[in-house]
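Novice: Take this sequence and fold it.
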Amino acid sequence: PRMGERLPESIVQVHSSKYRHPGQLPEGEVLVVGSGQSGCQIAEDLHLAGRKVHLIVGSAPRCPRVYRGRDSVDWLADLGQYDLPVENHPLKEKVRKKANHYLTGRDGGRDIDLRRFALEGMKLYSRLEAVSGGRLQFRDDLKQNLDSADAVYNGICGLIDKHIAENKIDAPAGTHYSPLWEPGAPVRDLDPVAAGITSVIWATGFHSDWSWVDLPIFDGAGYPTHTRGVTSMDGLYVLGLPWLHSWGSGRFVGVGRDAAYLAARIGEHLGVRRRGPVKLDVAV
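Specialist: Below is the predicted model:
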């Protein structure tokens, strides 16, 4: 992001997509900006390697890796969560801009608990508001962001508990999360050089590049407007976007359904009658 240009030149800056291992960074403390999946997993990797880590915590939610004997993804699939259409979500189309839940597949998979990391020495901060004069300026929302992530975590546990009870499923007992640590007085301003920070990893995500599509299908934020992948332009369709139609649209579990739906719409557009099941080459 542009605010990185205002950091001291002595600080090495790396985007999360370029991070590979702790050894690629100079000696000293590391600031990770962003607590989505990449940010949390990179912060954990650095932390486990013995590096001193500073993590800027955003509004990304979290969920259990394994709960009551099964991976949470399996439970959520059974609950139909990946089939939930975007129009039935409480946030409607705004959910498309929300970050995914943070957890990890490392060492077979486990939760990521930022509060536990804080107890072990990782320094957590509210969202970054600005960089001025080489100093970092933060909002005052660390507690809110941690509490919100934990509320989502426990909400998912509650959904699974209800599903197990209603369907009389034999499953081991589960425990909801209780906070291990609470933040103290918020840090609103930080001199990164004085704090010993020598490198920054920007785990702030990506922006879509639609510059190559010179057609009037975009909203004021530059996002293509569509209904289940069908745009307002006759014959133009989009596929593979997060929450294109459902939570599963951005995952293998749902993209095939979206593709089949759009294939049918394209066939209708071209006047093609389906004469049997469509067979796809698995290598495609």
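
Novice: all contacts plus neighbour counts: C-alpha atoms, from now on.
Specialist: Will do.

Novice: so what's the spatially most central residue of the chain up against?
Specialist: Centroid-nearest residue in the chain, with Cα atoms, centre = their mean: residue 100, separated by 2.8 Å. By Cα atoms under 8 Å, 6 or more residues apart in numbering, the contact set of residue 100 is 36, 37, 60, 61, 62.

Novice: The last one touches residue 156, doesn't it?
Specialist: No: distance between residue 62 and residue 156: 9.4 Å, which falls outside the contact criterion (Cα atoms under 8 Å).

Novice: Could you work out the end-to-end span of stretch 236-251 for me?
Specialist: Across stretch 236-251, the terminal residues are separated by 22 Å (Cα to Cα, to the nearest Å).

Novice: Pull the residues that contact that stretch.
Specialist: Stretch 236-251 has contacts (Cα under 8 Å, 6+ apart) with 81-86, 95-96, 226-231, 254-255, 258-259, 262.

Novice: ok so, going back, with residue 166 as the reference, measure out to the residue nearest to the centre of the chain.
Specialist: Applying Cα to Cα, the value for residue 100 to residue 166 is 28 Å.

Novice: Next: residue 127.
Specialist: 40 Å.

Novice: Buried residues, the top helix by length along the chain. List them.
Specialist: What stands out as the longest helix in the chain, according to DSSP state H, is helix 142-166. By neighbour count with 16 or more other Cα atoms under 10 Å, helix 142-166 contains the buried residues 142-143, 145-154, 156-157, 160-161, 163.

Novice: now do stretch 257-264
Specialist: 258, 259, 262.

Novice: Another sequence for comparison is provided below:
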Amino acid sequence: MSAHVPVAVVGGGQAGLAVSWYLAESGVDHVVLEAQTPMHHWSDTRWDAFTLVTPNWHCRLPGHPYDGDDPDGFMTRDEVVAWLDRWLEDFHPPLRTHTRATRLKHAPDGGWELTVVPDGGEPQTLTCDEVVVATGGYQVPIIPPYAARIPARIEQIHSAQYRNPEQLPDGAVLVVGTGQSGAQIAEDLHLAGRTVHLAVGGAPRVARSYRGRDVMTWLADMGLYDTPVAQYPGGAPAREKTNHYVTGRDGGRDIDLRAFAREGMQLHGQLVDCDGAALRFAPTLAAALDAADAVYNSICADIDRHIEREGLDAPPPSRYEPVWRPETEPTEVDLASAGITSVVWAIGYRPDWSWIEASAFDGAGRPMQTRGISEVPGLSFVGLPWMHTWGSGRFIGIDTDARHVADVVARRVGVAGGLRLAASG
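Specialist: Have a look, this model is predicted:
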């Protein structure tokens, strides 16, 4: 590895490689550092029945839009991996795999100094003028402290480790969390005939299709994926919201937890503790289900207004009505009596910026940035949820974000006029 390179991109996921694509096209000398293999999270942290929740046409990377024959469908995990592999067949980034960045600090003579460690090797020092951090916002799986009080006989895994129902021991499964992963994993287990206890959090839900089209296609037409976070309804706090749960499985459908309950899934409020023998839940189930349905109906109403405003021809409107309501909300469940033998934690991740020695983060630990460009000269970010728009953490927004970051970086390292591209192709 060269001792100095003008630009270092840390992270070889789709966001970091998209920046690399633009830098390469503009002739900017750079290196991409990846701790494992490029875009490995798609194969390493998704379960066997995983599908995208956004339509395939949302998938677009620099020079590589979706190239299949089902733009309105939902690729499986393996199809996404194959699509990404085809991108790398034509695009050969200056990639250093199995090379982890462990420290970033200001260099004594200006610019940056990176400490990098190849697998099985000794730490090396790389200097650069610009650093683009593309490690994403989902780095450290969250497992609460009280998990240590759950008996050792009960197997515990994070959603990133879940692959299929067969990997878990016989018996009932507790799934904690109802974001996209938790809701879909609960469904996967339920469809396999497992007894599922689901601790329902505050995630909203959304219809899969409405008035003749996929809801996310409607939302794209309405400009929601392109609206900057500062202009988004609710403003910057929107960054803290959990994504809506829905599924692309079997061609795409709603996830209705009330329907699952009617079929035998045991729903509970938020899990708050375990005393070794019993789980303790907050009495929040009814309110959480009502709130999720309210968001569902609100989004449909927004689409109704869009259809009316634009004078579009569409099937008539409708409104979701609950198919089940909890009669009671028990706040304690005995593990042995319930037959629970495993727990899947699906309560998300937290970022880890501890390796970056720079005043680039706010009091909540979020990077202080505008469209990926931080307030610290020479330090940029890409691939963060809500970095610029709702689409920033999704395939639909990566190309635009990466191009902007690469353009700024190219100008700062002396490429006249920034990127020499008219479009991503």
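
Novice: Now the TM-score, please.
Specialist: Here the TM-score for the pair of chains, by TM-score structural alignment, normalised by the length of the first structure, is 0.93; 282 aligned residues with a Cα RMSD of 1.8 Å.

Novice: what lines up against residue 399 of the second structure once you look at the first structure?
Specialist: Alignment note (TM-score structural alignment): residue 399 of the second structure maps to residue 256 of the first structure.

Novice: who touches the strand or helix carrying its match?
Specialist: Using DSSP states H and E, residue 256 of the first structure sits in helix 252-270. The contact list for helix 252-270 of the first structure (Cα under 8 Å, 6+ apart) reads 82-83, 228-230, 235, 237, 239-240, 245-249, 273-274.

Novice: Assign residue 84 of the second structure to helix, strand or coil.
Specialist: helix (DSSP: H, G, I helix; E, B strand; the rest coil).

Novice: Please apply the same query to residue 321 of the second structure.
Specialist: When classified by three-state DSSP, residue 321 of the second structure comes out as coil.

Novice: what about it, neighbour count?
Specialist: If you count neighbours by other Cα atoms under 10 Å, residue 321 of the second structure ends up with 8.

Novice: What lines up with it in the first structure?
Specialist: Under the alignment (TM-score structural alignment), residue 321 of the second structure pairs with residue 178 of the first structure.

Novice: aligned partner of residue 27 of the first structure in the second structure?
Specialist: Under TM-score structural alignment, residue 27 of the first structure pairs with residue 170 in the second structure.

Novice: so the residue lying closest to that match once chain neighbours are set aside, which of the three states?
Specialist: Take residue 170 of the second structure and drop its neighbours on the chain: the residue closest to it by Cα to Cα, 6 or more residues apart in numbering is residue 341, 7.1 Å away. When classified by three-state DSSP, residue 341 of the second structure comes out as strand.

Novice: just checking, residue 174 of the first structure touches residue 68?
Specialist: Yes: with contact defined as Cα under 8 Å, residue 174 of the first structure reaches residue 68; the gap is 5.1 Å.

Novice: Those two - which one has more neighbours?
Specialist: The neighbour comparison of residue 174 of the first structure against residue 68 (other Cα under 10 Å) goes to residue 68, with 18 against 14.

Novice: Let me see the contact set for the more buried one.
Specialist: By Cα under 8 Å, 6+ apart, the residues touching residue 68 of the first structure are 171, 172, 173, 174.

Novice: Aligned counterpart of it in the second structure, please.
Specialist: Checking TM-score structural alignment: residue 68 of the first structure goes with residue 211.

Novice: And for residue 125 of the first structure?
Specialist: By TM-score structural alignment, residue 125 of the first structure lines up with residue 268.

Novice: before we move on, what about residue 223 of the first structure?
Specialist: Under TM-score structural alignment, residue 223 of the first structure pairs with residue 366 in the second structure.

Novice: and that match, how far is that from residue 238 of the second structure?
Specialist: Between residue 366 of the second structure and residue 238 of the second structure the computed distance is 14 Å (Cα to Cα).

Novice: and what of residue 64 of the second structure?
Specialist: Separation of residue 64 of the second structure from residue 238 of the second structure (Cα to Cα): 30 Å.

Novice: Compare those two (neighbour count), which wins?
Specialist: Taking other Cα under 10 Å, residue 64 of the second structure and residue 238 do not tie; residue 64 has more neighbours (18 against 14).

Novice: ok, back up a step: measure the match of residue 68 of the first structure to residue 10 of the second structure for me?
Specialist: 43 Å.

Novice: got it, and residue 277 of the second structure?
Specialist: Here the criterion is Cα to Cα. By it, residue 277 of the second structure lies 44 Å from residue 10 of the second structure.

Novice: Check residue 164 of the second structure too.
Specialist: Taken as Cα to Cα, the span from residue 164 of the second structure to residue 10 of the second structure is 32 Å.

Novice: for residue 24 of the second structure, same thing?
Specialist: From residue 24 of the second structure across to residue 10 of the second structure, the span is 15 Å (Cα to Cα).

Novice: Look at those two and report which has more neighbours.
Specialist: Ranked by neighbour count (other Cα under 10 Å), residue 24 of the second structure and residue 10 place residue 10 first, with 24 against 19.

Novice: So what does the more buried one match up with in the first structure?
Specialist: Under the pairing rule here (TM-score structural alignment), residue 10 of the second structure has no equivalent within the first structure.

Novice: from memory residue 10 of the second structure sits against residue 16, does it?
Specialist: Yes: counting by Cα under 8 Å, residue 10 of the second structure touches residue 16, with 7.1 Å between them.
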